[in-house]
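Visitor: Here you go, sequence then predicted model.
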Amino acid sequence: MTYSDKLISYYKTIANDCVLGVSLDCVIFGFHDTRLKVLLLRWKGTDEWCLPGGFICKTESVDDAAGRVLHERTGLNELFLQQFHLFGEANRYDREDTWQRQKMPMPFSGSWPDRTISMGYYALVDYTKVTPTADFLSDVCGWFDVGELPSLLYDHCRIIHVALQTLRLQLNWQPIGLNLMPEKFTIPELQRLYEAVLGRPLDSRNFHKKITGLSILTRLDERRTGKAHKSPYLYQFDLPNYQRALVNGNLIFV
């Protein structure tokens, strides 16, 4: 099947099997090398990037559709997934300009909604476990630092901005560290994560005192080797205590 045939098939699926006018966009956050990152797709044959997403089939719930998109792009199941905003402005983007930038044929008459509202989801993933996978509309799926994003199609720059603001607001009552950190980590590495999310530095001694005082970490009999001066102890989350802290609202440390 040629690329054009796939496009026509995709448009027909949208017209026949999906809820017209309702889509979703997923902001997939990962953390690597002290930087908060987001997963993006590059459209075939262009330099244009966008968020993973798509339309919602009639047989799917919105959450199931988001889970499907995330699995297809990351290879992971059972991710932490949070719906955070409905993007429903009357004019979210210039349709004609967008199609020209994508260098793609305009869909046939009646196959594309005149207006689309989008459910915004953010996902938190362990960067090391993700296998970035493009779809047939794109040729690259890759990570970008949230502070160094390329030019994005549609209103996806705003979607990422709102997702990041939501993440910051929910820092003390969502399992952000649990989902973005690897299984074992040091206290300085955990601090770098929260600094990356907040976009500002934190006092090391104060952070160490507060985070260890929450009783949500277990120190292991292992150290991070290969450091120039010190070999700090490794930690992992105490899951029962972590969950209790989330439920009781006792996770305030920044």
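Guide: That came through fine.
Visitor: Going by C-alpha atoms from here, please, whenever you check contacts or count neighbours.
Guide: Will do.
Visitor: Of all residues in this structure, which one is nearest the centre?
Guide: Ile28 (1.3 Å; CA atoms, centre = their mean).
Visitor: what about the helices in the chain?
Guide: Secondary structure of the chain (DSSP state H): helices at 3-17, 62-74, 95-102, 156-169, 176-180, 187-198, 204-213, 239-248.
Visitor: out of these, which comes closest to Thr131?
Guide: helix 62-74 (5.1 Å; CA to CA).
Visitor: I'd like to know which elements the closest one is packed against.
Guide: Under the contact definition 3 or more CA pairs under 8 Å, 6 or more residues apart in numbering; DSSP states H and E, helix 62-74 sits against strand 18-32, strand 53-57.
Visitor: Use this one as the comparison:
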Amino acid sequence: MNTRQEVLDFVHHGHERYLPHLSIDCVIFGYHAHQLKILLIRHHGHDNWSLPGGYIARDEGVTQAAYRILAEKTQLTNLFLQQFYVFGDSATRMNKIKTQETHNPTYSKVGVAIDDNHWLSERTLSIGYYALVDYLNVVVNPELLVDEFCWQEVTEIPPLDYDHNEIVQKALMTLRAQIYQQPIGYNLLADKFTLPEIHALYESILGRQFDRRNFRKKLLTLGLIRQLDEQRKIGPHRSPYLYEFDHDNYQKALEEGAVLAL
């Protein structure tokens, strides 16, 4: 929603096009400078940050809606996307007053007040999805009601609006659990990478250290990566070999679940 008229149309008629009690919140993970980061936005009139998200159209599937919302927010398609939980227990989601207190500063930008009878004040359940993106390829689409955005390192997430801190923690727990069954690094690294780079990625996600030699051996044994004939010159007497993910084995691992015991 980039114009005032689009926002007003959403406020007054959104319940006709979207399911009014069901939304999607997206935890968008990116990796940069050996840090796992999450994309956050700050809505107009708010001190706290929140996660990007949106509503599900009446004529689209839930996952289809998640892909659409992510494309609108990041300009990226064909992302790794995983549904991980449904949120509806927090006081914010069950209390109309708290909902109005959160919404009204945002919509004041277009001169709208959300009252008790408005569809946006009703209790809304949220389906959580996490996405893995190439940090450098993300282009955040400007929105009228969003004043700014940032990438925040996962160990330094500030207090967020709604129940979004709970959503982030649940997404991170799910990512850490699934990294043992799915070759998640494919979505966060460049097409060609060194062993230290993929090693650092897994350590950043899991928040712990492990032996580099065993890590390389296990990845190669599973067939998830393969060594290239290319080397990257990074200094005197330092030219490590480059690796890439094996696309066929990667897809097979996604379908069957490859167990990576680190």
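Guide: It's in. All of these numbers come straight from a predicted model, not from anything done at the bench.
Visitor: isn't Phe29 of the second structure right up against Leu136?
Guide: No: counting by CA atoms under 8 Å, Phe29 of the second structure does not reach Leu136; the two are 11.9 Å apart.
Visitor: who has more neighbours, those two?
Guide: Between Phe29 of the second structure and Leu136, Phe29 has the larger neighbour count (other CA atoms under 10 Å), namely 24 against 11.
Visitor: before we move on, back to that, looking at it, the residue nearest to the centre of the first structure is touching Asp126, isn't it?
Guide: No: look at Ile28 of the first structure against Asp126 with CA under 8 Å: they stay out of range, at 10.3 Å.
Visitor: do you know which of the helices and strands packed on helix 62-74 of the first structure lies nearest Leu190 of the first structure?
Guide: strand 18-32 (10.3 Å).
Visitor: What lies in contact with that closest one?
Guide: Strand 18-32 of the first structure is contacted by residues 14, 36-39, 51-58, 62, 66, 69-70, 112-127, 159-160, 163, 180-181, 193 when judged by CA atoms under 8 Å, 6 or more residues apart in numbering.
Visitor: between that strand and helix 187-198, how big is the angle?
Guide: 140 degrees (axes from the mean of the first three to the mean of the last three CA atoms, to 10 degrees).
Visitor: and the angle from strand 18-32 of the first structure to strand 53-57?
Guide: Using the same axes, to 10 degrees, strand 18-32 of the first structure lies at 140 degrees relative to strand 53-57.
Visitor: For strand 18-32 of the first structure, buried residues please.
Guide: Residues of strand 18-32 of the first structure classed as buried by neighbour count (16 or more other CA atoms under 10 Å): 18-20, 22-32.
Visitor: and what of stretch 76-93 of the first structure?
Guide: For stretch 76-93 of the first structure, burial by neighbour count (16+ other CA under 10 Å) applies to 76, 80-83, 87.
Visitor: How about Leu81 of the first structure: what's its closest non-neighbour residue?
Guide: Ala123 (4.6 Å; CA to CA, 6 or more residues apart in numbering).
Visitor: distance of that neighbour from Met106 of the first structure?
Guide: Noted for Ala123 of the first structure: a distance of 31 Å to Met106 of the first structure, by CA to CA, to the nearest Å.
Visitor: Which one's more surrounded, the two?
Guide: Neighbours per residue (other CA under 10 Å) separate Ala123 of the first structure from Met106, with Ala123 holding more: 22 against 13.
Visitor: Can you tell me what that one aligns to in the second structure?
Guide: Matched by TM-score structural alignment, Ala123 of the first structure corresponds to Ala131 in the second structure.
Visitor: hang on, the earlier thing: turn the helices of the first structure into JSON lines, including distance to Val254 of the first structure and mean neighbour count.
Guide: Listed next are the helices of the first structure as JSON lines, based on distance: least, CA to CA, whole Å; neighbours: other CA atoms under 10 Å:
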{"stretch": "helix 3-17", "distance to Val254 of the first structure": "45", "mean neighbour count": "14"}
{"stretch": "helix 62-74", "distance to Val254 of the first structure": "30", "mean neighbour count": "20"}
{"stretch": "helix 95-102", "distance to Val254 of the first structure": "41", "mean neighbour count": "13"}
{"stretch": "helix 156-169", "distance to Val254 of the first structure": "10", "mean neighbour count": "18"}
{"stretch": "helix 176-180", "distance to Val254 of the first structure": "13", "mean neighbour count": "19"}
{"stretch": "helix 187-198", "distance to Val254 of the first structure": "9", "mean neighbour count": "19"}
{"stretch": "helix 204-213", "distance to Val254 of the first structure": "7", "mean neighbour count": "13"}
{"stretch": "helix 239-248", "distance to Val254 of the first structure": "15", "mean neighbour count": "14"}
